[in-house]
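Engineer: Predicted model and sequence follow; I will ask about them next.
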Amino acid sequence: MEALAPAPRILANRRGVAFDLVRANGSVECVVTVEALEAYFWLEPGASDARTLKCFGDGYQRIAALAARKALAHPAASIELTSSDFARST
């Protein structure tokens, strides 16, 4: 039986949302910054944790696709997605 990836979570410093990108050869720990969520996913500055996670969930398909592309281009144990990553993808 396959283990489920942990739910997305707000970083302790509140600068991003961490999530696991599950791939065939394992998982990659990823973070999308709050700055990127504000710039590209309509997150209001100073939003609550619940609102931040909702915004992340609403944009998850795009976020995960970009994380997967970045992981393929630059294999690493962890990936951070910033506003500049989304600017290049549009």
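Structural biologist: Arrived safely, thanks for sending.

Engineer: okay, CA-based contacts and neighbour counts for the rest of this
Structural biologist: Noted.

Engineer: Pull the distance from stretch 78-85 to the chain's centre.
Structural biologist: 8 Å (C-alpha atoms, centre = their mean, to the nearest Å).

Engineer: same deal with stretch 79-90?
Structural biologist: 10 Å.

Engineer: now swap in stretch 62-76 and tell me
Structural biologist: The answer for stretch 62-76 is 10 Å, by C-alpha atoms, centre = their mean.

Engineer: Okay, one more to line up with it:
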Amino acid sequence: MTMDDVLTAEPCVYSEGKMVVFVASVRNHSMQCSIARAALEQHFWLPPNADNRRMLKAFADGKSRIVAVAERRMLKAPGTPIALTAADFC
């Protein structure tokens, strides 16, 4: 199964802890998006080697900013998969 197979309502850790997958919506269009662990570590206070629970907490703490960046990317390139990296938050 790939991350594009199913839209999940709740954010979840994916790919052995390398990313958090979440859903963003713009103009009645929802898309599964992801944010890399490195982005959470560099910009959202995720400690290195943190467990999945802590990774989801870092995502939740920065969710409004993360989702806003994903939504802006969706508007710029509709239909393009959104995989946020640390560079998206610089």
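Structural biologist: Okay, I see it. Please read these numbers as outputs of a predicted model, since none were measured by experiment.

Engineer: care to give me the TM-score?
Structural biologist: Superposed pair, TM-score by TM-score structural alignment, normalised by the length of structure 1: 0.85. Supporting alignment: 83 aligned residues with a C-alpha RMSD of 1.3 Å.

Engineer: what residue of structure 1 takes the place of Leu46 of structure 2?
Structural biologist: Aligned counterpart of Leu46 of structure 2 in structure 1: Leu43 (TM-score structural alignment).

Engineer: Correct me if wrong: that match contacts Asp49.
Structural biologist: No. In this structure, Leu43 of structure 1 is not within contact of Asp49 by C-alpha atoms under 8 Å, at 10.9 Å.

Engineer: just to revisit the earlier point, residue contacts, the closest residue to the match of Leu46 of structure 2 other than its chain neighbours?
Structural biologist: Spatially, and ignoring its direct neighbours in sequence, Leu43 of structure 1 is nearest to Leu37 (5.6 Å; C-alpha to C-alpha, 6 or more residues apart in numbering). Neighbouring residues of Leu37 of structure 1 by C-alpha atoms under 8 Å, 6 or more residues apart in numbering: Leu43, Cys55, Phe56, Ser83.

Engineer: Most neighbours of all those, which one?
Structural biologist: Phe56 (25 neighbours; other C-alpha atoms under 10 Å).

Engineer: Quick one: classify that residue as helix, strand or coil.
Structural biologist: Per DSSP: H, G, I helix; E, B strand; the rest coil, the local secondary structure of Phe56 of structure 1 is helix.

Engineer: ranges for the strands of structure 1?
Structural biologist: 9-10, 16-23, 26-33, 78-81 (DSSP state E).

Engineer: Switch these over to TSV; also include mean neighbour count and distance to Ala68 of structure 1.
Structural biologist: Output for the strands of structure 1, formatted as TSV (neighbours: other C-alpha atoms under 10 Å; distance: least, C-alpha to C-alpha, whole Å):
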stretch	mean neighbour count	distance to Ala68 of structure 1
strand 9-10	18	19
strand 16-23	19	7
strand 26-33	18	9
strand 78-81	18	9
